[in-house]
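Visitor: how does the following fold in three dimensions:
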Amino acid sequence: MNQQHPAPDRPAAEPAEPVAPVAPVAPAEPAGRPPRSLRVILVALSISILLAMLDNMIVATAMPTIVGELGGLAHLSWVVTAYTLATAASTPIWGKLGDLYGRKGVYLASIVLFLAGSVTSGAAQTMGQLIGFRALQGLGAGGLMVGTMAIIGELIPPRERGKYQGMFASIMAVAMIGGPLLGGLITDHLGWRWAFYINLPLGAVALVMVSSVLHLPRRRGRARIDYPGAVLLTTGIVSLVLVTTWGGSEYAWGSAVILGLIALGVGALALFLFVETRAPEPLLPLHIFRSGNFSLVTGIGFLLGFVMFGSMIFLPLFQQTVQGASATNSGLLLLPMLLSMMLVSLVVGRVTTATGRYRWFPMTGGLLITTGLWLLSTMTTGTGRLTTGLFMALVGAGMGFLMQLTMLIAQNSVEMKDMGVASSTATLSRTLGGSFGVALLGAFFNRRVTGSLAEQGAAGSSARDAGPDGGLAVSETGAQLDPASLAELPAAARAAYETAVAAGTHAVFLAASLAAVGAFVAGWFIKEIPLRGGTPAAPPAGARKDAPVPAGA
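Guide: All right, here's what the predicted structure looks like:
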């Protein structure tokens, strides 16, 4: 690893205590294989990140049973919202704590917090208790996500890190596909409380493996934690996530509540930026944005989250409503997209490690996602599942080019002392992009569906009147009829509704493809900064061979 020097305007940390770190290079094992200790750590990190990603998928399947036992239907959405808010708000704080005090202790604390939230959520006796305990669990999940990325960034040089990209892409695929299936099995055979208790044995294994095998330098930061920055950033993030959660569902977009939250969020973030310029040890050091590469991949990550989460919500809706697919195994509907994402991510990682070259990958990914989303926008009521699957695979391939590579470029653009905040910023940008994507694309979908039903006259009115409580079911994820109501509609009304859903998905994917153009354009401006570690690749034409590994692009 490169020797790190503290920034001149920031307090120096005490010298690291000598330890026996896991060697990320030159393993004393067969070529191409990481040391056994590193493999053990990677397994533990994989378990931890799987817990954080899988939890919401499992719980979503168990929610009807939970409501049936605990009641509180009016507060149902808060079971998910509390977890999401706590995860998003805590992500940058966990990243900075790891930078200041060492990653191992902070990471172990996040695992313990997540497991404590799991135990208490499983033991909840009221909906209010469950919401509070889910927030506790979300706080731990924020640390799991950013801690995993930061530890990987510290153990494995960027040049070698690409080999492990496919593993983490596989974790996402497993979570998306297996989560609903596992949630259904647990709820039916063990009870909904085991949807939370299932985290305990897995988390305990990760806890033991990390505590016994992971060895990293200890840090004792002398600077005080940036409490004003933490409060302002948390306020801004929570306000904006609530806007995307409540807008168009709980409250109208033009309501005083939504406009007030927007003003609060924007004002808090503006004041946060001002405070960070004067804090001795800022929560988010603004100097990392001097790197052109870091700023670009942060923006790409936001747009990737925007289109990715939108696609994962509206694709199953189209397939279930228009193409008649079963909702029982909803995760399987995304299989073409997730498999292509996993395979491409694996290939991109291997190529990046072998060659050290990566500049063309973000551009290729942006182009594939844009093309795939545009093709999805052309779907009609006559589009077959095979055609939809091919379009989805194209989008997934584009995501495979970008998912892990954006994190790699972000981490390679900063010094080691800022690895935590770089990882947390990249993670947070994708999370916020997903929140905004679901909200805004959902608004497009709702407006287009209701407009199409109105245009179709009597048949559309019949479809609209078939919804629960005499109307169309509208939520942040779109306007939809439940399958039972849809099956009972007259043929003309059912056809009208399917046409309306097809029109709504056209609007969604067309808007998403326009957002993906931004990721494609941003990819053109990424510079191929040599990746740290490993055998240097030949420098690009016109580049100096002795060009330093920068904190900026």
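
Visitor: CA only for contacts and neighbour counts going forward, please
Guide: Will do.

Visitor: surely Ile529 is in a helix?
Guide: No. Counting by DSSP: H, G, I helix; E, B strand; the rest coil, Ile529 is not part of a helix but coil.

Visitor: in three-state terms, label Val474 for me.
Guide: At Val474 the chain is in strand, as set by three-state DSSP.

Visitor: which non-adjacent residue is nearest it?
Guide: Distances taken as CA to CA, 6 or more residues apart in numbering put Gln480 closest to Val474, at 6.3 Å, once the chain neighbours are dropped.

Visitor: ok, the one you found - contacts?
Guide: Gly467, Leu472, Ala473, Val474 (CA atoms under 8 Å, 6 or more residues apart in numbering).

Visitor: go ahead and confirm the last one touches Glu250.
Guide: Meaning Val474. No. Using CA atoms under 8 Å, Val474 is not in contact with Glu250; the gap is 10.3 Å.

Visitor: the residue most central in space within the chain: what's it in contact with?
Guide: For the chain, Thr431 is the residue whose C-alpha lies nearest the centre (CA atoms, centre = their mean; 4.7 Å). Thr431 makes contacts with Ala88, Phe302, Gly305, as judged by CA under 8 Å, 6+ apart.

Visitor: again, but for Val344
Guide: By CA under 8 Å, 6+ apart, the contact set of Val344 is Gly166, Ala397, Gly400, Phe401.

Visitor: now flag whichever of the residues you listed is closest to Gly72.
Guide: Gly400 (39.9 Å; CA to CA).

Visitor: count of neighbours near Leu402?
Guide: By other CA atoms under 10 Å, the residues close to Leu402 number 29.

Visitor: secondary structure class for it?
Guide: With three-state DSSP as the basis, Leu402 sits in helix.

Visitor: tell me how far the residue in the chain sticking out farthest from the centre lies from Ala466.
Guide: Farthest-out residue of the chain from its mean C-alpha position, per CA atoms, centre = their mean: Ala458, at 41.9 Å. Distance, Ala458 to Ala466, using CA to CA, to the nearest Å: 12 Å.

Visitor: another one to check against the first:
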Amino acid sequence: MTTAPSATAEPGQMTHREILEALTGLLLAMFVAMLSSTVVSNALPAIVTDLHGSQTGYTWVVVATLLTMTATTPIWGKLADLFSKKLLVQVALVIFSIGSVVAAVAPNMGVLIGARAFQGLGVGGLTALVQVVIASMVSPRERGRYSGYIGAVFATATVSGPLLGGLIVDSPLGWRGCFIVGIPVAALAFVVLQKTLHLPTIKRDVKIDYLGATLIMAGISLLLVWVSLAGTNFDWISGTSAGLVAASLVLIGLALWVEARVASEPVIPLRLFRDRTTALATAASVMIGVAMFGATVYLSQYFQLARGMSPTEAGLMSIAMVGGLLVSSIVSGRVITRTGLWKRWLVGGMVLVIAGIGLLGTIDATTPLWVVGAWMAITGVGLGATMQNLVLAVQNNTAPKDLGAASSVVAMFRSIGGSAGVAALGAVLAHQVTGGVKDGIARLIHAGKLTPEQIQQLQHSTGDIPKLADLPAPIRAIYEGSFGEAVGHLFTVATPFAVAAFLCILFIKEVPLRTSNGPVESVSERGDEPELETVR
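Guide: Model (predicted):
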């Protein structure tokens, strides 16, 4: 793709100027998807306290969105190989907006979690489709630069989200305003895409694998329900656990059989995994999801509940991680576009992720804030060089007709890792905090440092998320210490997953980025080229 507008673009192709115009709408859509999680992060303690939720409820407000996003990402990707990509992005924006409105007026935790799950349907579409549309517009070699832009938008949303969320929570709008803020951006993205995005689409019979899609969603959902509830609602080793795991494995097994033997247009074409790069990048994405989402989602809780910060102050602390992510994503994208080489960035990025997460495992409620910020910055630099470039490596080895499926598979498995990580580590956090608080209160009572009146003021259970300002000083200190130690422990638990991702990346064979969107001989199948038409 040239770097100047072309007046003689081939039929069905977009000029450089048209790409930049459409990219504006795509990046707005990506910003909305990222903002939906980050703007709520610093509001969660206030939300759960106001709606009388527990640590499990806190976890599920996050997991509900990740769950539906994860389960539907491959479906959106497959639909992108069959239908108008522009229409699908716009549908995803509408779904996201409806979910946001319901979440904003939710009267209780049940409605809020349900709205977040519906919102996740739209987020899944935006997450998968933005990558697919960009891949359809530009060659893999040029795509490195655009991947840098995506990383920059990701960083901007991650920086501005917590800050904006903190300001909204502390304003008269309260936490409900956090769910409204993305709707104007979604509307703007809808209009921009309607005017600027003109892509070729494949003209062929549409066959949607409804059975495979249903089995995949059901199998993943049951697995994540088990991971998130085990240890709190029932034991890890119990009849309920065995039943959920067995049912999940059966459904996933049936889904694999349907995808391999029954479906003529499978949601996840299993032939993609014959390519070593795709298989290893997918495995690495799972591990990165666990390490990144599973551990970092609880940082805002650490700053508010272990360090006594306001939502706005907790948002300011996120600048350390996202600043590193912003710089490394832009720099790596530009250098990759210039050189066509990407593996060194993946390897170096994962080394920094391992170092950052390992160092964050040493924090507690008394760690100097500049130290916490430094460890977060190291982690951010590593993530910025890794996340988008894994997708780029897979797209480079994929036939054009499978771009949607391949891109969404990587995104889906990263989300699976993130969902499982958030759920499992949330259960670990709840267990550790509950145990630490109970032990601490028992010690205070034994030492005679709590009066009967103070004990009576403790109206909530130790498993709930407290409002620290309303607690007696000795009990507040116990909560802060317990949360600080528990969050540090989460990063220690997440470190081996980052190491596993690093090992997967080491074995990926580097293939220089292609300079065209032509067929990939090693992956594509023989057959006539599909008829193209421009969708406007």
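
Visitor: returning to that earlier point: need the counterpart of the residue nearest to the centre of the first structure in the second structure.
Guide: Correspondence of Thr431 of the first structure to the second structure, assessed by TM-score structural alignment: Ser415.

Visitor: helix or strand right after whichever strand or helix holds its match?
Guide: Using DSSP states H and E, Ser415 of the second structure falls within helix 403-447. Heading C-terminal from helix 403-447 of the second structure, the first helix or strand you meet, by DSSP H and E, is helix 452-457.

Visitor: helices and strands around the helix or strand following that following helix, which ones?
Guide: Downstream of helix 452-457 of the second structure, the next assigned helix or strand under DSSP H and E is helix 473-506. Under the contact definition 3 or more CA pairs under 8 Å, 6 or more residues apart in numbering; DSSP states H and E, helix 473-506 of the second structure sits against helix 276-296, helix 343-360, helix 403-447.

Visitor: in the first structure, point out the residues matching the second one.
Guide: Following TM-score structural alignment, the partner segment of helix 343-360 of the second structure in the first structure covers residues 359-376.

Visitor: how near is Val133 of the second structure to Ala80 of the second structure?
Guide: To Ala80 of the second structure, Val133 of the second structure is 9 Å away according to CA to CA.

Visitor: brain fart, Val327 of the second structure
Guide: When distance is defined by CA to CA, Val327 of the second structure is 31 Å away from Ala80 of the second structure.

Visitor: okay, the two: which has more neighbours?
Guide: Taking other CA under 10 Å, Val327 of the second structure and Ala80 do not tie; Ala80 has more neighbours (28 against 18).

Visitor: helix, strand, or coil at Gly95 of the first structure?
Guide: Taking three-state DSSP, the label given to Gly95 of the first structure is helix.

Visitor: which position in the second structure pairs with it?
Guide: In the second structure, Gly95 of the first structure lands on Gly77 (TM-score structural alignment).

Visitor: please name the residues that touch the closest residue to that match other than its chain neighbours.
Guide: Excluding its sequence neighbours, the residue lying closest to Gly77 of the second structure (CA to CA, 6+ apart) is Gly404, at 4.4 Å. Residues in contact with Gly404 of the second structure (CA under 8 Å, 6+ apart) are Trp76, Gly77, Lys78, Leu79, Ala80, Asp81, Ala128, Leu129, Val132.

Visitor: nearest to Ile95 of the second structure, of the residues you listed?
Guide: Nearest to Ile95 of the second structure out of the contacts of Gly404 of the second structure is Trp76 (CA to CA; 12.9 Å).

Visitor: now do the contacts for the closest one.
Guide: The contact partners of Trp76 of the second structure, taken as CA under 8 Å, 6+ apart, are Leu88, Gly124, Gly125, Ala128, Leu129, Gly404, Ser408.

Visitor: surely the third one and Thr70 touch.
Guide: Right, the one you point to is Gly125 of the second structure. No. With contact defined as CA under 8 Å, Gly125 of the second structure does not count as touching Thr70 (9.8 Å).

Visitor: which one of the two has more residues nearby?
Guide: Taking neighbours as other CA under 10 Å, Gly125 of the second structure and Thr70 compare with Thr70 leading, 33 against 30.

Visitor: the helix or strand hosting the more buried one vs helix 276-296, what angle?
Guide: Following DSSP H and E, one finds Thr70 of the second structure within helix 55-80. Interaxial angle of helix 55-80 of the second structure relative to helix 276-296 (axes from the mean of the first three to the mean of the last three CA atoms, to 10 degrees): 150 degrees.

Visitor: so how far is helix 55-80 of the second structure off the chain centroid?
Guide: Here helix 55-80 of the second structure is found 9 Å from its chain centre; the criterion is CA atoms, centre = their mean, to the nearest Å.

Visitor: whatever helix or strand comes next after that helix vs the first structure, average offset?
Guide: Counting by DSSP H and E, the element after helix 55-80 of the second structure in chain order, helix or strand, is helix 85-104. Helix 85-104 of the second structure, aligned to the first structure and superposed, deviates on average by 3.2 Å (mean CA distance after the TM-score superposition for the first structure).

Visitor: by contact count, what packs against helix 85-104 of the second structure?
Guide: Helix 85-104 of the second structure is packed against helix 55-80, helix 109-137, helix 182-196, strand 199-202, with contacts defined by 3+ CA pairs under 8 Å, 6+ apart.
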